[in-house]
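Peer 1: What follows is a predicted structure for the sequence shown.
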Amino acid sequence: MTIENFIWDSHNQSVSWLYDGKVIKETFKNAHFASVNRQKNFVYVEAGKNYSQDQIYHLSFDGGPIFIFDKVNNIVRWLNQDKMVEVNCKKIVNAQLYIGQVVLIITASNGVDRRLQGFALDGTLLFEKEPPQGYKFEYLSTSKNKPSVVCDVGKTNVDAYGRNSWYFTIDTKTGDMTKENLAY
């Protein structure tokens, strides 16, 4: 089942839609963007001062939270078997739920040194990793249908075309990373 009549009201910082005959409406402080991900069946909302991505919300079509990461309050929450799981992480850079697999979080302890943490869906810490030698974690993504992280190799090690960002797929049990292909 899908949603109908999706409305992003930037003036009132709210989203609304029709689902299963019911009107769903949610309001978010400092919201500046919202959309529908029809492939993965959730409503996506970004909020933060000055258009920053301080809070990211994934809402089910019935309006319930599926995944939230909040850089301001250092919290990442997700739905697992009808219960919300919460972890506290200082200085969150990026976080992503890979449904049925893992939650990955990039943190920056001192604003520069970034680490990758992987959590089981029940909230258990599975691993904590530093970036591959010579690289810096940039953001989480998907490559070859696997959880991945985009890493920057810096200006000193670019290829002949000036490209310096690479996808590394992540083993969701161990955190081991495999260099895959260029990230554009």
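Peer 2: Okay, I see it. The structure presented is a predicted model; accordingly, all values stated were derived computationally and were not measured. Numbering: from 1, shown residues only.
Peer 1: Please make it C-alpha for all contacts and neighbour counts, starting now.
Peer 2: OK.
Peer 1: tell me which element the residue sitting nearest the centre point of the chain falls in.
Peer 2: Residue closest to the average C-alpha location in the chain (C-alpha atoms, centre = their mean): Gln96, at 2.9 Å. Of the helices and strands defined by DSSP states H and E, Gln96 is found in strand 92-98.
Peer 1: wait, what's in contact with the residue nearest to the centre of the chain?
Peer 2: Applying C-alpha atoms under 8 Å, 6 or more residues apart in numbering, one finds that Gln96 lies in contact with Val103, Leu104, Ile105, Leu140.
Peer 1: Surely the first one and Asp122 touch.
Peer 2: No: checked against C-alpha atoms under 8 Å, the pair Val103 and Asp122 is beyond contact range at 9.7 Å.
Peer 1: So for the two, which residue has more residues nearby?
Peer 2: Val103 (25 against 16; other C-alpha atoms under 10 Å).
Peer 1: Put this next to the previous one:
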Amino acid sequence: MIRNLQYSKEQVSWNFRQKEVNVKLNNVIFASEDKENNYIRIDSGENFETKKVYLFDFIGNLLMSYDIEKGHMAWKYNSSEKEMDIQNLLQVGYFPQKNMFLTMYQGKNREVAAFDLNGDFLFEVIKPEGFEMMYFQEFKDYVSVVCDGDDSQVDKFGRRRFNFQLNADTGYLTKEGLAY
């Protein structure tokens, strides 16, 4: 694992295997470690609004980047450069251990499409009735799509945000429980 992850507006640094890694970027908002997939996620933008996201491996190699405004994604897979454009891109969930990434984009509603790491389309995620898909979360055994429910989905305590387990073969979502 890494140690000493630090970031400023123009730089992100961390220590990995006795070496310091420095990445220079513009307008860094936040940096975090994804321990499940072993990468560093860096969000950049202005006024604390993420416009670009960069994913680096622990030794400092760029794994994937995406530009929300342009809808452009670029990543490396099996030593080759891949690119894709998604209109009205909102976010990308990168899950290399599961050979998949998810793209959330604004269509009629928030919509999600899954692709393998080669960039081949896998499936469209079917949104649960009465819910809106909000973001992705990864657990040890599965990927979850966190959804906000409409007024008919509120529990007795007023909570409406739930985790839905994604079936990685079909794209179907199964309600798991509350999301925090």
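Peer 2: Everything's here; your move. Every value quoted in this text rests on a predicted model; they were computed, and no experiment measured them.
Peer 1: Going by secondary structure, the residue in structure 2 sticking out farthest from the centre is in what exactly?
Peer 2: For structure 2, the C-alpha farthest from the mean C-alpha position belongs to Lys156; by C-alpha atoms, centre = their mean, that distance is 30.6 Å. Lys156 of structure 2 belongs to no helix or strand when assigned by DSSP H and E.
Peer 1: Which residue in structure 1 aligns with it?
Peer 2: Under the alignment (TM-score structural alignment), Lys156 of structure 2 maps onto Ala160 of structure 1.
Peer 1: what do you get for Gly60 of structure 2?
Peer 2: Checking with TM-score structural alignment, Gly60 of structure 2 has Gly63 as its match.
Peer 1: gap between Val158 of structure 1 and Glu180 of structure 1?
Peer 2: Counting by C-alpha to C-alpha, to the nearest Å, the separation of Val158 of structure 1 from Glu180 of structure 1 is 16 Å.
Peer 1: no wait, Gly123 of structure 1
Peer 2: Where Glu180 of structure 1 is concerned, Gly123 of structure 1 sits at a distance of 28 Å (C-alpha to C-alpha).
Peer 1: if you count what's nearby, which of those two comes out ahead?
Peer 2: The residue with the greater number of neighbours, taking Gly123 of structure 1 and Glu180 and applying other C-alpha under 10 Å, is Gly123; the counts read 17 against 13.
Peer 1: Alignment lookup: that one to structure 2.
Peer 2: Using TM-score structural alignment, Gly123 of structure 1 pairs with Gly119 in structure 2.
Peer 1: Same question for Ile75 of structure 1.
Peer 2: The alignment partner of Ile75 of structure 1 in structure 2, by TM-score structural alignment, is His72.
Peer 1: Can you tell me the closest non-neighbouring residue to its match?
Peer 2: Leaving aside its sequence neighbours, His72 of structure 2 sits nearest to Asp85 (C-alpha to C-alpha, 6 or more residues apart in numbering; 4.5 Å).
Peer 1: if I look at that neighbour, how far off is Thr103 of structure 2?
Peer 2: 10 Å.
Peer 1: mean deviation (superposed) between the helix or strand hosting Ile66 of structure 1 and structure 2, please.
Peer 2: Following DSSP H and E, one finds Ile66 of structure 1 within strand 65-70. For strand 65-70 of structure 1, the mean deviation from structure 2 after alignment is 1.9 Å (mean C-alpha distance after the TM-score superposition for structure 1).
Peer 1: Which secondary structure elements does that strand sit against?
Peer 2: Helices and strands touching strand 65-70 of structure 1, as assessed by 3 or more C-alpha pairs under 8 Å, 6 or more residues apart in numbering; DSSP states H and E, comprise strand 55-59, strand 75-80, strand 92-98.
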